[in-house]
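Chemist: this one's structure only:
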């Protein structure tokens, strides 16, 4: 009796997990339609969130047409961009990586600036705004479209701190990413309307051999 109860509880837990996964996938799909872009859903394989390197690996690569600098999103906002694309996998640099910078604008007034990774998974910094800049906690930051990597209008972060210091030219401004960077299992790799998702090519002999060795 006890064994049957444990089996039943395990099945219920699995069903609950599947339901949550379906909710996440549905949110991704709904967000892709709102974007008006073509997307490819990729699953997370591994995470590296050391202080000076925020990189995740997903299960889609050049065989699916993925290439460096493509935007990557979740259902809530910008996650990062493709850093390196291999035949079967891709490395994604998160927006919180200290080597990552993304052109943004304040949704309220259009103020343009750059959001830079802080090395902390839940924080961005805006180091280039003067102390008298028209920005305040609660302001939504979206992609500005400048730089050519991220199309305009994607949610990036919400400002959570603004500190003006009279003896310094620039204010101390931090923001919290909209994307759930520490809770994603599926991500969206984005193509613009002018660059449609290509047909998936068949693996070459070398790629097939690499896949066979990887599975062993």
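Modeler: Sure, I can see it. On a predicted model such as this, the values are computed, not experimentally measured, just so you know. Numbers count the residues shown, from 1 in each chain.
Chemist: going forward, measure contacts and count neighbours with C-alpha atoms only.
Modeler: Noted.
Chemist: ok, residue 197 - contacts?
Modeler: Contacts were defined as C-alpha atoms under 8 Å, 6 or more residues apart in numbering; by that measure residue 197 touches 38, 39, 40, 64, 65, 191.
Chemist: tell me, how many neighbours does the first one end up with?
Modeler: Residue neighbour count, defined by other C-alpha atoms under 10 Å, stands at 17 for residue 38.
Chemist: cool, and the fourth one?
Modeler: Residue neighbour count, defined by other C-alpha under 10 Å, stands at 18 for residue 64.
Chemist: take a look at this one as well, against the first:
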């Protein structure tokens, strides 16, 4: 039997159609059924050592620069820290008095006590290079009790939430990512609004704000606690611009996050004390609500 000179193969159009159908099925299975979650966790764990190796030169250089600081600057910094510690100790005494007074008032009003939270320090080890996403990678994962949807803050306020978890690392989406939104309320007026990321590291947009709003430039927005992701009362952003264009259905309101999202290095992961998710390695510390918040909120 002779072999035919020209063998018919599947056309490019059929190949493209099959590829598109397969891609659609994979997207559907991942979005609706979470079929790829385990695969992403495995790949994240495999890539983690590479991320550590990539950040190692920068960390080594930082350590070298720190060790080369002059003795005079270290003495000056030590004196400043002592003064700050004395000042904070004075504030702590005042806060303890206010906490006791608050407990007495809650008892008189028969109000529920606010639950305490556990927190753990995490370090940013990588930043997503994709210009259309605002995400960072931290050095805590399922090994430490981190879970998807966990709120993340820094010393100033809300940073974002965990969107992907590996064994020893986790990926955090920042407030300014275009796909992220957070329910907030104005500290002064109590008005509730949704703060949406627009893809810029220093800008949030408030959604569906009527022209007659009482919001003002300079108002501080706090997390409202709605949605069950972010705890209530953490600083989120400060309003910087309000444009009331009557030709548009809503006012255009812009705000700037209180956290320095383009310079974050150390973050805090939060757990509810009675949540099903808990830190696993004992590194977390327990605190009352006010103790892990920036001074601006109190």
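Modeler: That came through, no problem. Since this is a predicted model, take the numbers as computed values, not measurements.
Chemist: still on that earlier bit, between the contacts of residue 197 of structure 1, which is nearest residue 110 of structure 1?
Modeler: Distance to residue 110 of structure 1 across these (C-alpha to C-alpha) is lowest for residue 191, with 24.5 Å.
Chemist: where's that closest one relative to residue 130 of structure 1, distance?
Modeler: Using C-alpha to C-alpha, to the nearest Å, one obtains 34 Å as the distance from residue 191 of structure 1 to residue 130 of structure 1.
Chemist: so these two - more neighbours on which side?
Modeler: residue 191 (23 against 15).
Chemist: tell me, what residue is most central in structure 1?
Modeler: For structure 1, the residue nearest the mean C-alpha position is residue 79 (1.4 Å; C-alpha atoms, centre = their mean).
Chemist: and that one, what element?
Modeler: strand 78-85 (DSSP states H and E).
Chemist: mean shift between that strand and structure 2?
Modeler: Compared with structure 2 after fitting, strand 78-85 of structure 1 deviates on average by 0.4 Å (mean C-alpha distance after the TM-score superposition for structure 1).
Chemist: residues in structure 2 aligned with that strand?
Modeler: Alignment of strand 78-85 of structure 1 against structure 2: residues 158-165, by TM-score structural alignment.
Chemist: next helix or strand past the helix or strand containing residue 13 of structure 2?
Modeler: Assigned by DSSP H and E, residue 13 of structure 2 belongs to helix 12-33. With elements assigned by DSSP H and E, the helix or strand that comes after helix 12-33 of structure 2 is helix 37-67.
Chemist: packing partners of that following helix?
Modeler: In terms of contacts (3 or more C-alpha pairs under 8 Å, 6 or more residues apart in numbering; DSSP states H and E), helix 37-67 of structure 2 is packed against strand 117-127, strand 158-165.
Chemist: so which of the ones you listed gets nearest residue 53 of structure 2?
Modeler: strand 117-127 (10.1 Å).
Chemist: quick check, distance from stretch 14-32 of structure 2 to the centre of its chain.
Modeler: 31 Å (C-alpha atoms, centre = their mean, to the nearest Å).
Chemist: cool, and stretch 184-204 of structure 2?
Modeler: 14 Å.
Chemist: where does it end up in structure 1?
Modeler: So stretch 184-204 of structure 2 sits over residues 104-124 in structure 1, by TM-score structural alignment.
Chemist: residue 198 of structure 1 is in what secondary structure piece?
Modeler: Going by DSSP H and E, residue 198 of structure 1 is not in any helix or strand.
Chemist: I'd like to know how far it sits from residue 192 of structure 1.
Modeler: Residue 198 of structure 1 sits 12 Å away from residue 192 of structure 1, going by C-alpha to C-alpha.
Chemist: now residue 103 of structure 1
Modeler: From residue 103 of structure 1 to residue 192 of structure 1 the distance is 17 Å (C-alpha to C-alpha).
Chemist: look at those two and report which has more neighbours.
Modeler: Of the pair residue 103 of structure 1 and residue 192, residue 103 is the one with more neighbours under other C-alpha under 10 Å, namely 21 against 17.
Chemist: and what about the more buried one, helix, strand or coil?
Modeler: strand (DSSP: H, G, I helix; E, B strand; the rest coil).
Chemist: these two touch, right, it and residue 144?
Modeler: Yes. Taking contacts as C-alpha atoms under 8 Å, residue 103 of structure 1 lies within contact range of residue 144: 5.8 Å.
Chemist: which residues are common contacts for these two?
Modeler: residue 112.
Chemist: quick one, the longest helix anywhere in structure 2 and helix 37-67 angle?
Modeler: Longest helix in structure 2 by number of residues (criterion: DSSP state H): helix 71-109. Orientation check (axes from the mean of the first three to the mean of the last three C-alpha atoms, to 10 degrees): helix 71-109 of structure 2 against helix 37-67 gives 130 degrees.
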